[in-house]
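In: Build me a model:
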Amino acid sequence: MPAERISCDVSSAPAAVAHVRRMVPEPASVADAVREIIATVAAGGDSAVLDYERRFGGSGDPLRVGEGELAAALAALPGDVRSGLEMAIANVGEVARAGADPEAEVVLAQGQRVRLREVPVGRAAVYAPGGKNPYPSSVVMGVVTARAAGVERVVVAAPPHPLIHAAAVLCGADEVYRMGGAQAIAALAHGTETVPAVDVIVGPGNLYVQEAKVQLSGRVGIDGFAGPSDLCLAVSPGVELEPLALDLLAQSEHGEDSPVVAVSSDAGLLDALAARLDADGGRGIRVLVHASDTEAVLSFLEGFAAEHLQLAGADAEALAPRIRTAGLLLVGEHSGTAFGDYVAGSNHTLPTDGRGRFASGLSARDFRRRMAEVRIGAAAADALARAAVPIAEAEGFAMHAASMAARMRENRPS
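Out: Here you go, the predicted structure:
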């Protein structure tokens, strides 16, 4: 299927973005089906999960993967795959540890101290999708980042596969559960006889998995809703196009609903990319955007808020500091998106569907929460009460006012 060609300037860039986003088909609604699965698992525990596993093609074997099976999977792992996973584990871990926020303490004018403490959640789950292929890289991205955050217990849930099991062992997961789909998310959120309830669930998955995470987000923390993956390439003169065309084609492997977009103010570069993409003969959403100038390129990029944004060519370094909305920004002709998927050290769990406008990729912060710790001395309490009592009275909270007024200097026992 030939790539679609569109044009834009700064003023029409929002319309061009909307046009490309409309090309992605709306997912079918599975809300009611997922709601039923969650309720059934919450009530039925292990037996309900196993029933759904058998119904949806699972083995029906015990939910927890045994130590012997995990050890066998690791022993059978090809050496080159193990070396690659170990590099990914090291790089992702180093970046994740560097991204943890330091604690802060503030002494305010009235004398009270407010300390902002970073504390990890107690239990986290990493979901890895099944389907046509296993994704051990998703295990790495989730488990290693949770460990870097200081999470005490980290478990993996996924349809059973030796690659998943081996990756979980290499990453140091505490338990592995052979279950997938919405029933796995429900089990992790509610807990069953075998599966302990967790505090946070992260990881990609199909529409049922994503819907279950959204429905259960009031009970557990989640990393967000993952829609179809996307890639936007902004290319300017001075680069070899073949690797960049392969980057676009690689992104299409995620599915026919995964948009790949190339943007440039150079029509000749787009013509060359179009010829290479069309020669591939594949299907999917492929769009070439001819922008009137560099500012129009930037307007499109910021509006599209790509999950993956590659900048290649003479303008790459100048554009990079101006990008605010990409899930992952890859700068330079050698910075292919596939490296970010595996071993670059950045996380590949990223905001999709333009959510980079307000959301971030997975990091240690998704497994930590910030807790304020307040210490108020007598002098500070007196000053604060004089300011806050009128507010509480205005809001109609008499006991709030009384509890603070009791700490005024004149109201304390002598």
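In: C-alpha only now, for contacts and for neighbours.
Out: Fine.
In: ok, now which ones touch the residue lying closest to Gly181 once chain neighbours are set aside?
Out: Among residues not flanking Gly181 along the chain, Val209 sits closest, at 5.2 Å (CA to CA, 6 or more residues apart in numbering). Going by CA atoms under 8 Å, 6 or more residues apart in numbering, Val209 touches 181-182, 185.
In: Could you pick out which of these are located in strands?
Out: The members of those all map outside strands under DSSP state E.
In: What is the burial count for the residue nearest to Ala320 when sequence neighbours are not counted?
Out: Ranked by CA to CA, 6+ apart and with sequence neighbours excluded, the top spatial neighbour of Ala320 is Val331, at 7.0 Å. Residues lying near Val331 (other CA atoms under 10 Å) number 18.
In: which residues touch stretch 74-91?
Out: 137, 140-141, 144, 162-163, 165-167, 169-171, 342-346.
In: Who are the contact partners of the residue nearest to Ala320?
Out: With CA under 8 Å, 6+ apart, Val331 has these contacts: 310-312, 316-317, 320.
In: Ala262 now?
Out: Per CA under 8 Å, 6+ apart, neighbours of Ala262: 232-235, 270, 287-289.
In: With respect to Ala13, which of those residues is nearest?
Out: For the contacts of Ala262, the closest approach to Ala13 (CA to CA) belongs to Val289, at 9.7 Å.
In: wouldn't that closest one be in contact with Asp9 here?
Out: No. In this structure Val289 lies outside contact range of Asp9 using CA atoms under 8 Å: 10.1 Å.
In: this one next, for a side-by-side:
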Amino acid sequence: MTVSTAIARLNAADQDFARHLDHLLSWESVSDDAVNQRVLDIIKAVRERGDAALVEFTQRFDGVDAKTIDDLILDRARLELALTRITRVQREALEKAANRVRLYHERQKQDSWQYTEADGTVLGQKVTPLDRAGLYVPGGKASYPSSVLMNAIPAKVAGVGEVVMVVPTPRGEVNELVLAAACIAGVDRVFTVGGAQAVAALAYGTESVPQVDKIVGPGNIYVATAKRHVFGQVGIDMIAGPSEILVVCDGQTDPDWIAMDLFSQAEHDEDAQAILVSPDAEFLDRVAASIDKLLPTMERAEIIEKSINGRGALIQVRDMQQAIEVANRIAPEHLELSVADPQAWLPQIRHAGAIFMGRHTSEALGDYCAGPNHVLPTSGTARFSSPLGVYDFQKRSSIIFCSEQGASELGHTASVLARGESLTAHARSAEYRILTEKGN
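Out: Next comes the predicted model:
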């Protein structure tokens, strides 16, 4: 097998740099009409025929010989069995990662609060976990037990009453690591269904699959399209694009390390994006040489090659200040600050899903076991979105209690504003509670 790279080289000093960067970053995840219609048909079938439709679609799309919905349900005992089927080293790694993820997310928990004003009015916020969350997990060989931990553990830390996992098992292929991760993370129920039909089942419920309040987890274009369509019926985490990494380096890190960091995202799929930004042109040359040297050693060399050639780039900037400006412009999913003093630059980072500080902090550590969540905003959405967390599985209700005096005082203000909006019933409702001079 022959692989070679022709990674793009950009220079921020060029007049048309902004245009080239925009072109490099452009990504359309919009479904075509055929995919969209197929997903709508699947959702409609699941809503109308429930379990029967799930069995039928699982037979057709996954090649699973299921006769009834009971053939697609895994109980807690089956998850515990998976723990005995993986190696001791694998179990220890899962448990250590789960513990670190749990400890990190415990710090994100929000508590209810109240305060009392001088007149006795009480205002506050009540924080309540969701009743039930649905976790979509890709199945077969492209399975990610780490994603099970990252999606299920924050839900459990938040206090979600029930976590329901759906995972396809194409041609009956069960990934024991995924089931073991589900066991360790505390998943309550597992259904071996996937695709748009699984999303529809979680959103609307069937005779066997319970309706959830929010659906999280990655999937293919059919899953992403289905999540778009059921949003509003349920909450969703995000519509994720391809994985991304942006490395900002001062030129002093081992170029082999940087090349492998770029590969770590490029190997996900051909549309993944790996970009290096540095003010050191000679260093960019050395990294390019490392890429060519190391690529033939990679198991997923062909995927990496297509990703690097199609969406990768080495970007030269004037100085580190401009490197940070470019990083904020890109708003990457993963940002590595591979520099001598990352803490000095951190205050200037405004847009990034996760920030990996220093030369020794590879993005891969964050994917598996550092602790913070690896479900991150992609395609520039870090400008307004955050990593998945406990807060995604909690909702907030406002608390308002007015004392007699407080209702009277606020009633004057509400009355003026309501009448200004020609909402007379609003005004009179507030006015009824305004105290008269006699206090009645």
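In: before we move on, back to that, just the ones in helices from the contacts of Ala262 of the first structure, please.
Out: Judged by DSSP state H, helices contain the following of the contacts of Ala262 of the first structure: Leu270.
In: which stretches of the stretch 101-250 of the first structure form strands?
Out: All strands of the stretch 101-250 of the first structure, identified by DSSP state E, counting those that start in this stretch, fall at 104-107, 113-120, 123-127, 153-158, 175-178, 200-202, 221-222, 231-235.
In: Quick check: Pro138 of the second structure vs Arg78 of the second structure, distance?
Out: 18 Å (CA to CA, to the nearest Å).
In: repeat for Ala181 of the second structure
Out: Separation of Ala181 of the second structure from Arg78 of the second structure (CA to CA) stands at 12 Å.
In: The two: which has the busier surroundings?
Out: Ala181 (28 against 15).
In: how about that one, what's its match in the first structure?
Out: Using TM-score structural alignment, the partner of Ala181 of the second structure in the first structure is Ala167.
In: Aligned to Ala407 of the second structure, what sits in the first structure?
Out: Match for Ala407 of the second structure (TM-score structural alignment): Ala381.
In: Setting aside sequence neighbours, what's the nearest residue to its match?
Out: Going by CA to CA, 6+ apart, Ala381 of the first structure has Arg407 as its nearest residue, at 6.2 Å.
In: counterpart of Leu77 of the first structure in the second structure?
Out: In the second structure, Leu77 of the first structure lands on Ile86 (TM-score structural alignment).
In: Quick one: neighbours of its match, just the number.
Out: 15.
In: Give me the distance between it and Glu92 of the second structure.
Out: Counting by CA to CA, the separation of Ile86 of the second structure from Glu92 of the second structure is 10 Å.
In: for stretch 291-311 of the second structure, which positions count as buried?
Out: 291-292, 295-296, 301-311 (16 or more other CA atoms under 10 Å).
In: so who does whichever residue in the second structure pairs up with Arg355 of the first structure touch?
Out: In the second structure, the residue matched to Arg355 of the first structure (TM-score structural alignment) is Thr381. Thr381 of the second structure is in contact with Ala331, counting by CA under 8 Å, 6+ apart.
In: distance of Thr381 of the second structure from Val122 of the second structure?
Out: 37 Å.
In: if we can go back for a sec, does the residue nearest to Ala381 of the first structure lie in a helix or a strand, and which?
Out: In the assignment (DSSP states H and E), Arg407 of the first structure maps to no helix and no strand.
In: what number of residues lie near it?
Out: Counted with other CA under 10 Å, the neighbours of Arg407 of the first structure add up to 20.
In: quick one: it and Leu248 of the first structure, what's the gap?
Out: For Arg407 of the first structure relative to Leu248 of the first structure (CA to CA), the value is 65 Å.
In: where do the strands sit along the stretch 301-440 of the second structure?
Out: Using DSSP E, counting those that start in this stretch, strands in the stretch 301-440 of the second structure cover 313-316, 334-338, 354-357, 394-401.
In: Just tell me the aligned range of the second one in the first structure.
Out: Here strand 334-338 of the second structure aligns to the first structure at residues 308-312, judged by TM-score structural alignment.
In: Look up the average distance of the host helix or strand of Ala73 of the first structure to its aligned counterpart in the second structure.
Out: Using DSSP H and E, Ala73 of the first structure falls within helix 67-75. By mean CA distance after the TM-score superposition for the first structure, the fitted helix 67-75 of the first structure averages 2.5 Å away from its aligned residues in the second structure.
In: What residues of that helix count as buried?
Out: 70, 73-74.
In: from memory Ala267 of the first structure sits against His290, does it?
Out: Yes. Using CA under 8 Å, Ala267 of the first structure is in contact with His290, at 6.3 Å.
In: the more surrounded of the two?
Out: His290 (23 against 17).
In: residue in the second structure matching the more buried one?
Out: Counting by TM-score structural alignment, the partner of His290 of the first structure is Gln316.
In: Look up how far Ala340 of the second structure lies from its match.
Out: Using CA to CA, Gln316 of the second structure is found at 18 Å from Ala340 of the second structure.
In: Also Leu423 of the second structure?
Out: On the measure of CA to CA, Leu423 of the second structure and Ala340 of the second structure end up 61 Å apart.
In: Make a markdown table out of the strands of the stretch 301-440 of the second structure and add distance to Asn99 of the second structure.
Out: Output for the strands of the stretch 301-440 of the second structure, formatted as a markdown table (distance: least, CA to CA, whole Å):
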| stretch | distance to Asn99 of the second structure |
| --- | --- |
| strand 313-316 | 36 |
| strand 334-338 | 22 |
| strand 354-357 | 20 |
| strand 394-401 | 21 |
